[in-house]
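Novice: Give me a 3D structure for the following:
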Amino acid sequence: MRVVVAEDLTLLRDGLIRLLTAHGFDVVAAVDSGPDLVRALSEQRPDVAVVDVRLPPTRTDEGIRAALSAREEIDGLPILVLSQYVERLYARELLADGRGGIGYLLKDRVSDVGEFVEAVHRVAAGGTALDPMVVARLLDSRRRALPLDRLTPREREVLAHMAQGRSNAAIATALAITEKAVGKHTNNIFAKLGQPPSEDDNRRVLAVLAYLDGWGV
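Specialist: Here you go, the predicted structure:
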């Protein structure tokens, strides 16, 4: 799997390269600025990009801007964004096109190698990988605007795990309930969002993203 890495901190960039390479990824480019990222994504057209939100020259939002621009040029380009903090504006911008193949993790998550590698694979496959803290902040920021009362507390728990990209089996394990019960909660969530129950993974991703960004309800 071909990966482009964008990170301006040399130690972290080198660490990401070593980590990804050790787990079978082919790092085809590693850059440290927004303009270089745009060029690398355009030239390499990787299977997934791992991108820091803040890159030179201004270290504000070059990373996310470059990623969004590349995603327009390369339809559905999978992007996994890394950030030091939960920045709701950037997270919502990443979610705004309503497609899968996106992730937003705090940099602390990289220390959990298994979780990070799984997130890269998940995003590359068209799924989502949202940091639990990002999900919590997004839901909290929309609490007044969204009809969260439509969902039961358990359904909100299931939705939070769905938004992190977890399968029904993984959700069942995390919540100590049966997979059948998770399926029931999932169908209820889709029904309340106006989405007919479906086994289509892409529909599942779109419904979760639509909910988190306040669409379709």
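
Novice: only C-alpha atoms for contact and neighbour calcs from this point on.
Specialist: Fine.

Novice: which ones are touching the residue nearest the centre of the chain?
Specialist: Computing the C-alpha centroid of the chain and ranking residues by C-alpha atoms, centre = their mean puts Gly103 first, at 1.6 Å. Residues in contact with Gly103, defined by C-alpha atoms under 8 Å, 6 or more residues apart in numbering, are 79-81, 119, 123, 128-131.

Novice: and these, which of them are in strands?
Specialist: Assignment to strands by DSSP state E places the following of these there: 79-81, 128-130.

Novice: what's the closest of these to Ser69?
Specialist: Ser69 has its nearest neighbour among these in Ile79, at 11.3 Å by C-alpha to C-alpha.

Novice: Please provide the structure for the following sequence as well, for comparison with the first:
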Amino acid sequence: MRVVVADDSLLTREGLTAMLRRAGYEVAGAVDDGERLLALVRVERPELVVVDIRMPPTHTDEGLVAAERIQSELPETGVLVLSQYVEPSYALRLLEEHPERSGYLLKERVFDVAVLADALRRLADGETVVDPTIVARLLGRRRARDPLEVLTPREREVLALVAEGLSNRAIATRLVITDRTVEAHVAQCFAKLGLLDDASSHRRVLAVLAYLRVGRS
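Specialist: Here you go, the predicted model:
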């Protein structure tokens, strides 16, 4: 698969490019700002894009804006947004607008080539990828009454993995339990929290993230 990389740091661009090539991807180009990214993607039509959230000129959300435009114009393109900081609001903004084939990871995490390759594979398959640190932040929010107190420790663990975008099969592998056991835990989580389960993986992720963001008192 072909990938385009966008990051204003030369060292980061070169590092990501080298990792992607080692992982078997073809790098169709690497640029340093959002406008160049959009122009390159429109020409190359890659299957995947990896983009830093903060780029010139303001170093705020240019990468996120570019990601949103790419997904509006080319919805079959998987987009992985990278951030140096934990910014749940930006992650939720991206996923709510274009949940399918969208991912948001902390930059430090993708310098593990296995993590990067797994995230891109999942995006190419139409899944959603959410950094576990963001999920943990949302799970750990302090509320007057914890809406998750109705869940068992195992159910909370499963819910967190659902929020990260893992399929039931991937959750079963991670927890070393059967697929059927995962299905039962997921069903219990959604029933106890009053959520509508959905066969679509990204809709399921959105349901959990929306619940964790807002909470219920």
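
Novice: Report the TM-score for the pair.
Specialist: Here the superposed chains carry a TM-score of 0.85, computed using TM-score structural alignment, normalised by the length of the first structure; 212 aligned residues with a C-alpha RMSD of 2.5 Å.

Novice: since we're on the closest residue to Arg92 of the first structure other than its chain neighbours, how many residues are nearby?
Specialist: If you skip the residues right next to it in sequence, Arg92 of the first structure has Asp213 as its closest partner in space, 6.4 Å away by C-alpha to C-alpha, 6 or more residues apart in numbering. Residues lying near Asp213 of the first structure (other C-alpha atoms under 10 Å) number 22.

Novice: Name the residues that touch stretch 75-87 of the second structure?
Specialist: By C-alpha under 8 Å, 6+ apart, the surrounding residues in contact with stretch 75-87 of the second structure are 45-54, 63-64, 67, 70-71, 101-108, 119-120, 123-124, 126, 133-134.

Novice: So which of these sit within helices?
Specialist: Residues from the contacts of stretch 75-87 of the second structure lying in helices, with DSSP state H as the criterion: 63-64, 67, 70-71, 119-120, 123-124, 133-134.

Novice: which two in those are spaced the farthest apart?
Specialist: Taking C-alpha to C-alpha as the measure, those reach their widest spread between Ile70 and Thr133, a distance of 25.5 Å.

Novice: Now Ala129 of the first structure: closest residue in space, sequence neighbours ignored.
Specialist: Of all residues beyond its chain neighbours, the one nearest Ala129 of the first structure is Gly103 (4.3 Å), with distances taken as C-alpha to C-alpha, 6+ apart.

Novice: What lines up with the one you found in the second structure?
Specialist: Here Gly103 of the first structure is matched to Gly103 in the second structure, going by TM-score structural alignment.

Novice: Arg204 of the second structure versus its match, what's the distance?
Specialist: Between Gly103 of the second structure and Arg204 of the second structure the computed distance is 15 Å (C-alpha to C-alpha, to the nearest Å).

Novice: now Arg174 of the second structure
Specialist: For Arg174 of the second structure, the distance to Arg204 of the second structure - C-alpha to C-alpha - is 18 Å.

Novice: what's near enough to touch Ala49 of the first structure?
Specialist: Going by C-alpha under 8 Å, 6+ apart, Ala49 of the first structure touches 3-6, 41, 77-80.

Novice: Leu209 of the second structure now?
Specialist: Each residue near Leu209 of the second structure by C-alpha under 8 Å, 6+ apart is listed here: 92, 135, 138, 163.

Novice: Run through the helices of the first structure in chain order.
Specialist: With DSSP H, the ranges of helices along the first structure come out as 10-22, 34-44, 62-73, 88-95, 113-124, 132-141, 153-163, 168-175, 179-192, 201-212.

Novice: Take these and lay them out in JSON lines including distance to Val28 of the first structure.
Specialist: Formatted as JSON lines, the entries for the helices of the first structure read as follows, by distance: least, C-alpha to C-alpha, whole Å:
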{"stretch": "helix 10-22", "distance to Val28 of the first structure": "10"}
{"stretch": "helix 34-44", "distance to Val28 of the first structure": "7"}
{"stretch": "helix 62-73", "distance to Val28 of the first structure": "16"}
{"stretch": "helix 88-95", "distance to Val28 of the first structure": "23"}
{"stretch": "helix 113-124", "distance to Val28 of the first structure": "15"}
{"stretch": "helix 132-141", "distance to Val28 of the first structure": "29"}
{"stretch": "helix 153-163", "distance to Val28 of the first structure": "29"}
{"stretch": "helix 168-175", "distance to Val28 of the first structure": "32"}
{"stretch": "helix 179-192", "distance to Val28 of the first structure": "38"}
{"stretch": "helix 201-212", "distance to Val28 of the first structure": "27"}
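
Novice: what do we get in the second structure for the residue nearest to Arg92 of the first structure?
Specialist: Aligned against the second structure - with TM-score structural alignment as the criterion - Asp213 of the first structure pairs with Ala210.

Novice: I figured Leu206 of the second structure hits Glu96, correct?
Specialist: Yes: at 7.0 Å, Leu206 of the second structure and Glu96 qualify as touching, with contact defined as C-alpha atoms under 8 Å.

Novice: neighbour count winner among those two?
Specialist: Residue environment comparison for Leu206 of the second structure versus Glu96 gives the larger neighbour count to Leu206, 20 against 16, counting by other C-alpha under 10 Å.
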